[in-house]
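**Q** below is the sequence, then the predicted model.
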Amino acid sequence: MSYAFPMGGLPAQDVNPEGAAVFKTAYAFIPAITMRDIVTSNLPHWSGTRAWILARPLSGFAETFAQYAVEVTKGGGSDRPEPDKGAEGVVFVASGEMQLTIDGDAHVLGAGGYAYLPAGCGWRVKNTGDAPLQFHWVRKRYEPVPGIDRPTAFVTHERDVAFNTMPNTDNWTTQRFVDPSDMRHDMHVNIVTFQPGGVIPFAETHVMEHGLYVLQGTARYLLNDDWVDVGPGDFMWLRAFCPQACIATGNTPFRYLLYKDVNRHVGLTL
């Protein structure tokens, strides 16, 4: 299994700069071709590392999460990766080898490796391979609830997570890394897969915010009132209540990494 990641580099000078990137009040579409070297950021207390910051909380838009694509050179990494003690995270490895240490327990993750990092845990990451380490990182401020335990860290691989078929379909599945009924968790980061021709057969409209990073395949995706052609490495960023639907195209499965906020009351103050 291969997983898309930003290509970096820089287009040649004869490339038409007119692009497909869109930022609107209901959604943003950031195509893979825009994720180049000149839009990366360095991160404090990380060595040999650059990050494409694809989403961040914005007032009046999507407010609950940040999403990065992170590339670490051989030997690079961080002993102080998360600056916010209240932030939980998920990392998903696209390629390379990650040595991930969580509260003293060491793990080695390759492509398809997944880890949940609870708020306040001590974790470190290092590229122990020869090739660049490339991974996706989702961050969210955890919302504790009195009387409900906090979630604990876990490490797994997507091949070990079941494909849950959506009702009344045989070509639309979700790999749920967390049990949806587990109220300790206030966010889910899952992998959604459509076989060619699979569809979301209605325009979903809901309170959850989304970050969708396309890992494989192609589709036409409804974002608010626009149908957008999407493919590997494209990112879709949806605010609450943005209508969405999907028609998978091409000859291979269409797969994306999906963030959503769940399992909490909404605040009643602005």
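**A** Great, that's in hand.
**Q** going forward, measure contacts and count neighbours with C-alpha atoms only.
**A** OK.
**Q** so Gly96 makes contact with Gly112?
**A** No - using C-alpha atoms under 8 Å, Gly96 is not in contact with Gly112; the gap is 10.0 Å.
**Q** which of these two has more neighbours?
**A** Gly96 (21 against 18; other C-alpha atoms under 10 Å).
**Q** take a look at this one as well, against the first:
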Amino acid sequence: MTYYTPPGGLPAQTELLTDRAIVTEAYTVIPKGVLRDIVTSRLPGFTDTRSWILARPIAGFATTFSQLIVEIGPGGGAERPEREADVEAVLFVTSGELGLTLDGQRHVLAAGGYAYLAPGAEWSLANGGEEPTSFHWIRKAYERVEDAQVPASFVTSDAEVEAQEMPGTDGAWATTRFVDPEDLAHDMHVNIVTFQPGGSIPFAETHVMEHGLFVLEGKGVYRLNGDWVEVEAGDFMWLRAFCPQACYAGGPGPFRYLLYKDVNRQVRLTGPDSARTASRWG
């Protein structure tokens, strides 16, 4: 399997401006051509590292998560990547090898490697190889509930988890689910969605879940809030709650993307999160 990794750099001075970036009240599209050196950020506590911040909570738009592409050079890393106590995360590696020490146990994640990091977990990152490693880092404030225990951390990979066909699609649409969707301990899912050529979502999904979608492979056409948007490997789509969405795979090969969504929690109307809840509803 292949996973798009941004190379950085800058376009030549002789190139014309071509731009597919879109920012609306319902969705944002960040095309791969935007992921250049000039828009990277350094991260506190990391060495030999740069990142592209794709999403962060914005009042009146999407508020539940942040998503970064992180590139660590040989010998770089961080002893304490997460500085917030009650934040959970998913790491998904797209290139190179990432050394992860999780609750005292060391793992090496190659391309396709996946780790869920529970809130309060102790973990560190290091690139012990000779090439840069790149991965997605998706973070969410964990929402505790009385009748569900905090989920445990785990490490797996895209290759180890079998994709499940969506009912009635004859394999044209499948989802790689890394956690059990019935497990109420998890309040976010980060899955991989795969469409075979011609496969589609044939209705406009309109729901409370926010999404971050990074295209790992192939190309497709998305219907977002009434607009047709063509996307390809390396593009990122960021959708607020209730943005109508549908798509079809438009290339000769599979169309695959990494998908974040917030799940399994009641809407809070009072208490410390009420202002955040109100901002989600505009």
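**A** All right, it came through fine. None of these values were measured; they are calculated from a predicted model.
**Q** what helix or strand does the closest residue to Gly128 of the second structure other than its chain neighbours sit in?
**A** Leaving aside its sequence neighbours, Gly128 of the second structure sits nearest to Gly75 (C-alpha to C-alpha, 6 or more residues apart in numbering; 5.6 Å). Using DSSP states H and E, Gly75 of the second structure falls within strand 65-78.
**Q** which positions within the next helix or strand after that strand qualify as buried?
**A** Next along the chain after strand 65-78 of the second structure, taking DSSP H and E as the criterion, comes strand 87-95. For strand 87-95 of the second structure, the neighbour count (16 or more other C-alpha atoms under 10 Å) marks 87-95 as buried.
**Q** among those residues, which one lies nearest to Ile30 of the second structure?
**A** Among these, Thr94 lies closest to Ile30 of the second structure (C-alpha to C-alpha), at 17.9 Å.
**Q** list the residues that contact Met23 of the first structure.
**A** Quick fix: residue 23 of the first structure is Phe, not Met. Phe29 (C-alpha atoms under 8 Å, 6 or more residues apart in numbering).
**Q** which position in the second structure aligns with it?
**A** Counting by TM-score structural alignment, Phe23 of the first structure corresponds to Val23 in the second structure.
**Q** checking the residue lying closest to Thr249 of the first structure once chain neighbours are set aside next. Helix, strand or coil?
**A** Nearest non-adjacent residue to Thr249 of the first structure, counting by C-alpha to C-alpha, 6+ apart: Ala219, 4.8 Å away. Under DSSP: H, G, I helix; E, B strand; the rest coil, the three-state class of Ala219 of the first structure is strand.
**Q** isn't Ala219 of the first structure right up against Phe254?
**A** Yes - Ala219 of the first structure is in contact with Phe254 according to C-alpha under 8 Å; the separation is 6.8 Å.
**Q** common neighbours of those two, please.
**A** Looking at what touches both Ala219 of the first structure and Phe254 (by C-alpha under 8 Å, 6+ apart), the common residues are Ala248.
**Q** identify the residue range in the first structure corresponding to stretch 200-219 of the second structure.
**A** Counting by TM-score structural alignment, stretch 200-219 of the second structure corresponds to residues 199-218.
**Q** gap between the matching stretch and the chain center?
**A** Relative to the chain's own centre, stretch 199-218 of the first structure is displaced by 12 Å; criterion: C-alpha atoms, centre = their mean, to the nearest Å.
**Q** from Arg106 of the second structure, how far off is the nearest residue to Ala152 of the second structure once chain neighbours are set aside?
**A** Spatial nearest neighbour of Ala152 of the second structure, excluding adjacent residues (C-alpha to C-alpha, 6+ apart): Ala118 at 5.8 Å. Separation of Ala118 of the second structure from Arg106 of the second structure (C-alpha to C-alpha, to the nearest Å): 16 Å.
**Q** repeat for Thr2 of the second structure
**A** Thr2 of the second structure is 25 Å from Arg106 of the second structure, by C-alpha to C-alpha.
**Q** tell me where the second structure has helices.
**A** 274-280 (DSSP state H).
**Q** residue most distant from the centroid, it?
**A** Distance from the centre of the second structure peaks at Thr14, with 33.3 Å (C-alpha atoms, centre = their mean).
**Q** what does the residue nearest to Ala152 of the second structure align to in the first structure?
**A** In the first structure, Ala118 of the second structure lands on Pro118 (TM-score structural alignment).
**Q** which residues touch its match?
**A** 87-89, 150-153.
**Q** ok, now Trp123 of the second structure?
**A** Counted by C-alpha under 8 Å, 6+ apart, Trp123 of the second structure has contacts 79-81, 100-104.
**Q** return a PyMOL selection command for the buried portion of those residues.
**A** In PyMOL syntax, the buried subset of the contacts of Trp123 of the second structure is picked out as below (16+ other C-alpha under 10 Å):
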select buried, resi 100+101+102
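**Q** what's the most distant pair in the contacts of Trp123 of the second structure?
**A** Between any two of those (C-alpha to C-alpha), the greatest distance is 14.9 Å, for Pro81 and Gly104.
**Q** one step back: any idea which of the contacts of Trp123 of the second structure is closest to Leu10 of the second structure?
**A** Looking across the contacts of Trp123 of the second structure and measuring by C-alpha to C-alpha, the closest to Leu10 of the second structure is Pro81, at 27.9 Å.
**Q** surely that closest one meets Thr49?
**A** No - taking C-alpha under 8 Å as the definition, Pro81 of the second structure is not a contact partner of Thr49, at 11.5 Å.
**Q** how near is the residue nearest to Pro132 of the second structure when sequence neighbours are not counted to Tyr4 of the second structure?
**A** What sits nearest to Pro132 of the second structure in space, not counting adjacent residues and going by C-alpha to C-alpha, 6+ apart, is Gly73, at 4.3 Å. Noted for Gly73 of the second structure: a distance of 17 Å to Tyr4 of the second structure, by C-alpha to C-alpha.
**Q** give me the distance from stretch 116-128 of the second structure to the chain's centre.
**A** Here stretch 116-128 of the second structure is found 17 Å from its chain centre; the criterion is C-alpha atoms, centre = their mean.
**Q** and it, which residues are buried?
**A** Using 16+ other C-alpha under 10 Å as the test for burial, stretch 116-128 of the second structure gives 116-128.
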